[in-house]
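> Take a look and give me a structure for this.
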Amino acid sequence: MSDAQTPDRAHSSGARTARLYRMVMDKHVCPYGTKSKFLLEREGYSVEDHHLTTRAETDAFKAKHGVSTTPQTFVGNDRIGGYDDLRAWLGKAGKDGPSYTPVLAVFAVGALLAVSLSMFVYGSAFTIRTAEWFVAFSMAMLAMLKLQDVEQFSTMFVGYDLLGMRWVPYAYAYPFLEAAAAILMAGRVLPWLSIPIALTIGTIGAVSVFYAVYIQKRDIKCACVGGSGNVPLGFVSLTENLAMIAMGIWMLVRPAL
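Presented below is the predicted three-dimensional model:
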């Protein structure tokens, strides 16, 4: 995917034609080659698209140009490199580091789902059920992300959760508990079960996040979107837990619509 060269490159040559060498075989079309072609064309380049149709042809190309990966893009006499190098050369490289984007995306989709369902059922976008569904849907999606790799999630989770540190099985159970509470709360099914779950895991989570972030001043990643995310532990993580607590209290105060 990436085979960067160290010298800095600029668009000084003014060339608007690029040569792209990528694998296009009967049983494999390199996705990074496809994306490289799209990116170049979007930036206004005319692409000379050279297909490497066999493994032998691909290996010969790599040996000739002294590279270990394909695709490879050339502009003028310069070899730009692989897909990541091309993005960097065009100023499109993504920013590394912590990001709230994954959890904000979950909240945004949860809110829109809640609004859509409320309009269908009640004819109004903003109802009491809109708020309830927003919390339930968001919890369900966050649980789903955790359930993709429970092992990795639990490893991050025991790093800051106060109960998880002392009793590791809780870290494995947490995504299932969150999913169960979310599903039951969405339909107000078995409130005698969903409310205690939400209040328990929400309270433990809120206390754990507050202690780690605001008392210990730790700068660590949150496990809220699963183990693969790079969401910083902080206000958004605390909000997730407070929302669960609020939902549990609300259903206790107003058990029926």
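> hey, let's count contacts and neighbours off CA atoms from now on
Will do.
> Show me where the stretch 101-250 of the chain has its helices.
Along the stretch 101-250 of the chain, counting by DSSP state H, counting those that start in this stretch, helices occupy 101-122, 128-147, 150-157, 162-166, 169-186, 191-210, 235-253.
> Report the buried residues of the fifth one.
Across helix 169-186, burial judged by 16 or more other Cα atoms under 10 Å covers 170-172, 174-186.
> Relative to T127, which of the residues you listed is nearest.
The nearest member of the buried residues of helix 169-186 to T127, counting by Cα to Cα, is A186 at 14.1 Å.
> could you measure that closest one against I197, distance?
As for A186, its distance to I197 is 14 Å (criterion: Cα to Cα, to the nearest Å).
> so M165 touches V158, yeah?
Yes - here M165 reaches V158: they are 4.9 Å apart, a contact under Cα atoms under 8 Å.
> Pull up the overlap in contacts between the two.
Residues touching both M165 and V158 (Cα atoms under 8 Å, 6 or more residues apart in numbering): none.
> The two: which is more packed in?
V158 (20 against 14; other Cα atoms under 10 Å).
> and the helices of the stretch 101-250 of the chain as JSON lines, adding distance to H65?
Listed next are these as JSON lines, based on distance: least, Cα to Cα, whole Å:
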{"stretch": "helix 101-122", "distance to H65": "38"}
{"stretch": "helix 128-147", "distance to H65": "41"}
{"stretch": "helix 150-157", "distance to H65": "39"}
{"stretch": "helix 162-166", "distance to H65": "52"}
{"stretch": "helix 169-186", "distance to H65": "49"}
{"stretch": "helix 191-210", "distance to H65": "51"}
{"stretch": "helix 235-253", "distance to H65": "48"}
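> this one as well, want them side by side:
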Amino acid sequence: MSKRATIHRMVTPDHLCPWGVKAKDLLRRSGYRVDDRHLKTKEANEAYKRENGVDETPQIFIEGRHVGGYDALREHLGKGPDPKEGKTYQPIVAVFAVTGAMAVTTMLSTSTSATIADGWAWIRVGELCVAFSMCVLGILKLQNLQSYANGFVQYDLVARHWVPYAYVYAFVEAGGGVLMIADIATLVVAPVVLVISAIGAVSIVRAAYIERRDLNCACVGGGSDVPLGFVSLSENLIMIAMAVWMLGKGSV
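Next comes the predicted model:
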């Protein structure tokens, strides 16, 4: 005989409670037959909470016994807490993982088996990975310049005194990545990237390690929860190394 559960959740034409959807899915995956009861208006949802003395929906019952909301359900099922908003490196890891894969597949699609075995081909993969990453990080900043700038000016040594620099940085990062992909105007682009990334590295060292301020990095745009620190600094150091490498190539 299957286990039974009842869920009361808000489902209206304008709003579908995400926690209700997740609770229902978790119950089904845990082997429960779910009696899904919808609260079809905001007023019905408020009335349900008031009448039952609860401050949130969904509310879950298992075999007639009240369990509580989504977090209580996870605890009841031994699943542990649901990941919450907070400090995370996931956005920046995602950027470098995907751009790294893009660089590898680009090399594989344009190279013969002979050049694939050449060590220089894999150096090109590294160049492309950094250039692609600069493009993606630039896009993330450009999609909401105001929000990104609000975070950037809190720690960047130039932007905190001259706010337009924050906007310049986003365009230079994206544009520099585009030009570096094709090795265009290297002797112009590389020095600019070198300067902005060096300023960024010094700014991060000062804010995160000298002043020990608890800030979020604006590297993936505004509103991110990536902590300012080692990963942010590493990103700038990689850009510095890329700029130096491209300068060396261009001067040969």
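> What separation is there between the counterpart of A179 of the first structure in the second structure and Y167 of the second structure?
Counting by TM-score structural alignment, A179 of the first structure corresponds to A174 in the second structure. When distance is defined by Cα to Cα, A174 of the second structure is 11 Å away from Y167 of the second structure.
> any shared contact partners between these two?
Here A174 of the second structure and Y167 share no contacting residue, scored by Cα under 8 Å, 6+ apart.
> how long is stretch 216-232 of the first structure from one end to the other?
End-to-end span of stretch 216-232 of the first structure (Cα to Cα): 15 Å.
> which residue numbers in the second structure go with that stretch?
So stretch 216-232 of the first structure is aligned with residues 211-227, judged by TM-score structural alignment.
> In the matching stretch, which residues are buried?
For stretch 211-227 of the second structure, a neighbour-count test (16+ other Cα under 10 Å) marks L215, N216, C217, A218, C219, V220, G221, G222, S224, D225, V226, P227 as buried.
> Look up the closest residue to the first one, ignoring the ones flanking it.
In this case it means L215 of the second structure. Closest residue to L215 of the second structure apart from its sequence neighbours, by Cα to Cα, 6 or more residues apart in numbering: L228 at 5.6 Å.
> The second one too?
In space, not counting the residues next to it along the chain, N216 of the second structure is nearest to P227; the distance is 4.4 Å by Cα to Cα, 6+ apart.
> what residues are up against the most centrally placed residue in the first structure?
Geometric centre of the first structure, nearest residue: P102, 4.3 Å, by Cα atoms, centre = their mean. Applying Cα under 8 Å, 6+ apart to P102 of the first structure gives the contacts V225, G229, V231.
> Just to check, the last one is in contact with D96?
In this case it means V231 of the first structure. No - applying Cα under 8 Å, one finds V231 of the first structure not in contact with D96, separated by 11.7 Å.
> Tell me if R37 of the second structure really is in a strand.
Yes - residue state for R37 of the second structure (DSSP: H, G, I helix; E, B strand; the rest coil) corresponds to a strand.
> That one -> the first structure?
Counting by TM-score structural alignment, R37 of the second structure corresponds to H50 in the first structure.
> On the three-state scheme, the closest residue to that match other than its chain neighbours is what?
Once flanking residues are discounted, H50 of the first structure sits nearest to Y21: 4.8 Å by Cα to Cα, 6+ apart. Put simply, Y21 of the first structure is strand when judged by three-state DSSP.
> what's the neighbour count on whatever residue of the second structure lines up with Y21 of the first structure?
When the second structure is aligned by TM-score structural alignment, Y21 of the first structure is paired with H8. Counted with other Cα under 10 Å, the neighbours of H8 of the second structure add up to 20.
> mind listing what H8 of the second structure touches?
Taking Cα under 8 Å, 6+ apart as the criterion, H8 of the second structure is in contact with G20, D36, R37, H38, L39, T57, P58, Q59, I60.
> isn't the first one right up against E56?
No - under the criterion of Cα under 8 Å, G20 of the second structure makes no contact with E56, lying 10.6 Å away.
> of those two, who's got more company?
Neighbours per residue (other Cα under 10 Å) separate G20 of the second structure from E56, with G20 holding more: 23 against 16.
> Now the helix or strand encompassing the more buried one on the first structure. Mean distance?
Assigned by DSSP states H and E, G20 of the second structure belongs to helix 18-29. Comparing helix 18-29 of the second structure with its match in the first structure after superposition yields a mean distance of 1.9 Å (mean Cα distance after the TM-score superposition for the first structure).
> can you tell me which residue in the second structure aligns to V115 of the first structure?
Using TM-score structural alignment, V115 of the first structure sits opposite V104 in the second structure.
> what's the burial count for its match?
By the criterion of other Cα under 10 Å, V104 of the second structure has 18 neighbours.
> what do you get for the one 5 residues further on?
For S109 of the second structure, the count of nearby residues is 9 (other Cα under 10 Å).
> before we move on, the earlier item: just to confirm, what residue in the second structure is aligned with the residue nearest to the centre of the first structure?
Under TM-score structural alignment, P102 of the first structure pairs with P91 in the second structure.
> Ok, G202 of the first structure next?
Taking TM-score structural alignment, the alignment pairs G202 of the first structure with S197 from the second structure.
> if I look at I204 of the first structure, how far off is Y211 of the first structure?
Counting by Cα to Cα, the gap from I204 of the first structure to Y211 of the first structure is 11 Å.
> any common contacting residues for these two?
With the criterion set as Cα under 8 Å, 6+ apart, the contacts of I204 of the first structure and Y211 do not overlap.
> Buried residues, stretch 42-54 of the first structure. List them.
Using 16+ other Cα under 10 Å as the test for burial, stretch 42-54 of the first structure gives Y45, V47, H51, L52, T53.
> Out of these, give me the two with the largest separation.
Farthest pair in these, by Cα to Cα: Y45 and T53, 23.2 Å.
> Reformat the contacts of P102 of the first structure as TSV; add distance to H65 of the first structure.
As requested, the contacts of P102 of the first structure are exported to TSV (distance: Cα to Cα, whole Å):
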residue	distance to H65 of the first structure
V225	41
G229	36
V231	39
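> Hmm, V188 and L179 of the second structure touching each other?
No - using Cα under 8 Å, L179 of the second structure makes no contact with V188, being 10.1 Å away.
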